[in-house]
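J.: Sharing a model prediction with you, sequence too.
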Amino acid sequence: MATETSYSTGSGPHSYSVVVSDLNKDTFPDLIIANSAHDNVGISFGYEEGTFADKITYSTEIGSHPQYATVGDFNGDRQMDIAIDNTLNGSLTVIYGYGNGTFTNAEVHSMGIGSRPYFAVTGDFNNDNRLDLATVNEGTNIIGVFLSFAYATFKIGGSYSTGAFSWAVSVVVANFNNDHLLDFAVANQNADNVMVFLAYDNGSLREQTTFSILTSFHPYSIAAGDFNN
């Protein structure tokens, strides 16, 4: 049995999620941790033997309360960047990587106080070979899509309702209908359902199909895969 090794994320940081990616191009996986109470993202670089360095942090602004992060090359320079959704101040923070483990100052995209973005996801939603971003917003019950129209520049690509008081808390993107486009599936915690939004090739979404789950099951996260071969 392997030995457990613990790494501190700080005193009372409310570490909400962790993402794994090679941020400094040394072929070893690194950790990205969203520290909600400390309003920052912590990064711990991995070593060859499977251990990790002490974390360094990047601020997501005071009062932001980051929840989840997603990683991708958002500005086309072949380096890994990080996008973080901030629940309390209703924003999406993007920091761009230099490829050596350091990052630019934060770029912030506001969705409005009270929107409560809960989960972020990335993919090429409009087939222009650039990575776009999307969040599910628990406070306003919408999917917010950000399309990349120039590298390192995003614009609002659309807002799609998940239903009043649905509490959309998680989203996954995958090609659900074999048309080579990325579709969206959303878990609605309060509505006890999953909604699937099929995509058009311009990045917009069609009217959703709803799949109910047993009452009071309150789905909190969602994943996609080929479960029946």
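T.: Done, it's in. Numbering: from 1, shown residues only.
J.: From now on I want contacts and neighbour counts done on CA atoms only, so please keep to that.
T.: Noted.
J.: So what's the residue count around V18?
T.: V18 is flanked by 17 other residues according to other C-alpha atoms under 10 Å.
J.: Could you do the one 5 residues further on as well?
T.: A total of 29 residues lie near L23 under the criterion other C-alpha under 10 Å.
J.: Could you look up the SS state of it?
T.: Here L23 is coil, with the state taken from DSSP: H, G, I helix; E, B strand; the rest coil.
J.: For it, list the residues it contacts.
T.: Applying C-alpha atoms under 8 Å, 6 or more residues apart in numbering, we find L23 in contact with 29-30, 45, 79-81, 97, 99-101.
J.: Check P117 too.
T.: By C-alpha under 8 Å, 6+ apart, the contact set of P117 is 85-87, 90-92, 135-139.
J.: One more: T210?
T.: Contacts of T210 (C-alpha under 8 Å, 6+ apart): 193-196.
J.: buried residues in the helix or strand encompassing it?
T.: Assigned by DSSP states H and E, T210 belongs to strand 209-212. Neighbour counts over strand 209-212 (16 or more other C-alpha atoms under 10 Å) mark no residue as buried.
J.: before we move on, back to that, out of the contacts of T210, what pair is the most spread apart?
T.: By the measure C-alpha to C-alpha, N193 and V196 form the most distant pair in these, at 10.0 Å.
J.: Among the contacts of L23, name the buried ones.
T.: Buried by 16+ other C-alpha under 10 Å: 29-30, 45, 79-81, 97, 99, 101, out of the contacts of L23.
J.: Among the residues you listed, which are located in strands?
T.: Among these, DSSP state E puts 30, 81 in strands.
J.: Can you add distance to P13 and give the buried ones among the contacts of L23 back as a markdown table?
T.: Converted to a markdown table, the buried ones among the contacts of L23 look like this (distance: C-alpha to C-alpha, whole Å):
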| residue | distance to P13 |
| --- | --- |
| P29 | 22 |
| D30 | 19 |
| F45 | 19 |
| Q79 | 28 |
| M80 | 24 |
| D81 | 22 |
| G97 | 24 |
| G99 | 27 |
| G101 | 22 |
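J.: Can you tell me which of the buried ones among the contacts of L23 comes closest to T209?
T.: Distances from T209 to the buried ones among the contacts of L23, taken by C-alpha to C-alpha, are shortest for D81, at 32.7 Å.
J.: hmm, back to that, dump the contacts of L23 into a markdown table; add distance to R130 as well.
T.: Formatted as a markdown table, the contacts of L23 follow (distance: C-alpha to C-alpha, whole Å):
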| residue | distance to R130 |
| --- | --- |
| P29 | 24 |
| D30 | 24 |
| F45 | 27 |
| Q79 | 13 |
| M80 | 13 |
| D81 | 13 |
| G97 | 16 |
| G99 | 18 |
| N100 | 22 |
| G101 | 22 |
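J.: here's the one I want to compare it with:
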Amino acid sequence: VLFGDGNGFIGGHTRFSTGQNDPSWSLVVGDFDNDRQLDIAIGKFYVPQIVVLLGYGSGSFGPPIINELESVIFFASWIDAVDINDDGYLDVIVTNAGLDNVAVLLGKGDGTFQPSMTFSTGLTTAPYSGAIEDFNGDGVLDIAVLNFATLNVAVLLGYGNGTFGPYMILPGIFRGVFAMVAADFNRDGRMDIAYAGLQSQTATILLNTCECCEQEFFNMSRTTHQ
């Protein structure tokens, strides 16, 4: 952790253990034990674990809390935290690029999670990045993931209880795309998607043109900017 001085300067740092000798790949900050102090959740590279460091509010953190996932191969390429089932506890959503799925861990409010649930993103897709928003306007959070191997975006519509429907595909992304975000780029009240990568000097925006009900798929129109 590198500490800021409030004037734009980042000064000294302190290291905190994340458990056994396995590379940490992704992380997200949130209050996972509802004590109003920021904590850190970390996704590992090889080991199927989500590690939580509970914060003390002073810039220091407690020992690692190890949350095992139901997986053999793992690569936590992206992780995010949101209360996906609206129970007042932060949950964790992580892409598993090694097993072509999204894992959802519902929080217990103490830095631990219920057993992970996995949802397929398609065969040999290698989901690398993601975004959590309401993409079909039903008031329930959905998941969009960027599939690195198959060059497409998969969308999983949420049911509001921490589970998700089968993936649906938006085709036609560029090779080498690694990162994506979701936002309402044209201010029409619908969440759009933008992505970019290493092998193209462009950013592409998928505008959400959905006029559908919650059970139907939304359409996207593509605009590329250089």
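T.: It's in. Since we're looking at a predicted model, the values are computed, not measured.
J.: follow-up on the earlier one: can you tell me which of the contacts of L23 of structure 1 lies closest to G112 of structure 1?
T.: D81 (23.3 Å).
J.: What's the match for that closest one in structure 2?
T.: In structure 2, the residue matched to D81 of structure 1 (TM-score structural alignment) is D91.
J.: quick one: contacts for its match?
T.: By C-alpha under 8 Å, 6+ apart, the neighbours of D91 of structure 2 are 32, 81-84, 104-107, 113.
J.: Now, these that are in helices?
T.: Members of those lying in helices (criterion: DSSP state H): none.
J.: Pull the most distant pair out of those.
T.: Spatial extent of the contacts of D91 of structure 2 (C-alpha to C-alpha) is set by the pair F32 and V104 at 14.5 Å.
J.: Look up which helix or strand M180 of structure 2 falls in, please.
T.: Here M180 of structure 2 is assigned to strand 177-183, by DSSP H and E.
J.: what about that strand, how far off from structure 1?
T.: When structure 1 is superposed, strand 177-183 of structure 2 averages 1.0 Å from its matched positions, counting by mean C-alpha distance after the TM-score superposition for structure 1.
J.: After that strand, which helix or strand is next?
T.: Downstream of strand 177-183 of structure 2, the first helix or strand assigned by DSSP H and E is strand 192-197.
J.: Wait, I66 of structure 2 touches V47, no?
T.: No. Using C-alpha atoms under 8 Å, I66 of structure 2 is not in contact with V47, being 10.8 Å away.
J.: now for M195 of structure 1: what does it line up with in structure 2?
T.: Alignment note (TM-score structural alignment): M195 of structure 1 maps to T204 of structure 2.
J.: quick one: contacts for its match?
T.: 194-196, 222-225.
J.: cool, F185 of structure 2 as well?
T.: By C-alpha under 8 Å, 6+ apart, the neighbours of F185 of structure 2 are 191-192, 207.
J.: Compare the residues you listed with structure 1 and list the ones that remain.
T.: Checking the contacts of F185 of structure 2 against structure 1 (both residues aligned by TM-score structural alignment, their matches' C-alpha atoms under 8 Å), the contacts still present are 191-192, 207.
J.: how about F146 of structure 1, what's its match in structure 2?
T.: Per TM-score structural alignment, the equivalent position to F146 of structure 1 in structure 2 is L156.
J.: Excluding sequence neighbours, find me the nearest residue to its match.
T.: Nearest in space to L156 of structure 2, with sequence neighbours left out and distances taken as C-alpha to C-alpha, 6 or more residues apart in numbering, is Y167 at 4.7 Å.
J.: Relative to V155 of structure 2, how far out is the one you found?
T.: Distance from Y167 of structure 2 to V155 of structure 2, counting by C-alpha to C-alpha, to the nearest Å: 5 Å.
J.: With neighbour numbers in mind, choose between these two.
T.: V155 (25 against 19).
J.: on that earlier part again, tell me which helix or strand the match of M195 of structure 1 sits in.
T.: Assigned by DSSP H and E, T204 of structure 2 falls within strand 203-208.
J.: how far off strand 192-197 does that strand point, in degrees?
T.: 160 degrees (axes from the mean of the first three to the mean of the last three C-alpha atoms, to 10 degrees).
J.: For strand 203-208 of structure 2, list every residue counted as buried.
T.: Neighbour counts over strand 203-208 of structure 2 (16+ other C-alpha under 10 Å) mark 203-208 as buried.
J.: Please apply the same query to stretch 163-173 of structure 1.
T.: Going by neighbour count (16+ other C-alpha under 10 Å), the buried part of stretch 163-173 of structure 1 is 166-173.
J.: need the contact list for N141 of structure 1.
T.: Going by C-alpha under 8 Å, 6+ apart, N141 of structure 1 touches 115, 161-168.
J.: Quick check: closest non-adjacent residue to it.
T.: T162 (5.3 Å).
J.: Aligned against structure 2, show me the partner of the one you found.
T.: In structure 2, T162 of structure 1 lines up with G172, judged by TM-score structural alignment.
J.: What is the neighbour count of that match?
T.: G172 of structure 2 has 11 nearby residues by other C-alpha under 10 Å.
J.: Just confirm it contacts N152, I think it does.
T.: Yes. Contact criterion C-alpha under 8 Å: G172 of structure 2 and N152 qualify, at 5.7 Å.
J.: Alignment lookup: F185 of structure 2 to structure 1.
T.: F185 of structure 2 maps onto F176 in structure 1, by TM-score structural alignment.
J.: Can you tell me how far that match is from S161 of structure 1?
T.: Taking C-alpha to C-alpha, one finds F176 of structure 1 at 19 Å from S161 of structure 1.
J.: Quick check: the helix or strand harbouring A120 of structure 1 compared with structure 2, mean distance?
T.: Assigned by DSSP H and E, A120 of structure 1 falls within strand 117-123. When structure 2 is overlaid, strand 117-123 of structure 1 sits 0.9 Å from its aligned residues on average, using mean C-alpha distance after the TM-score superposition for structure 1.
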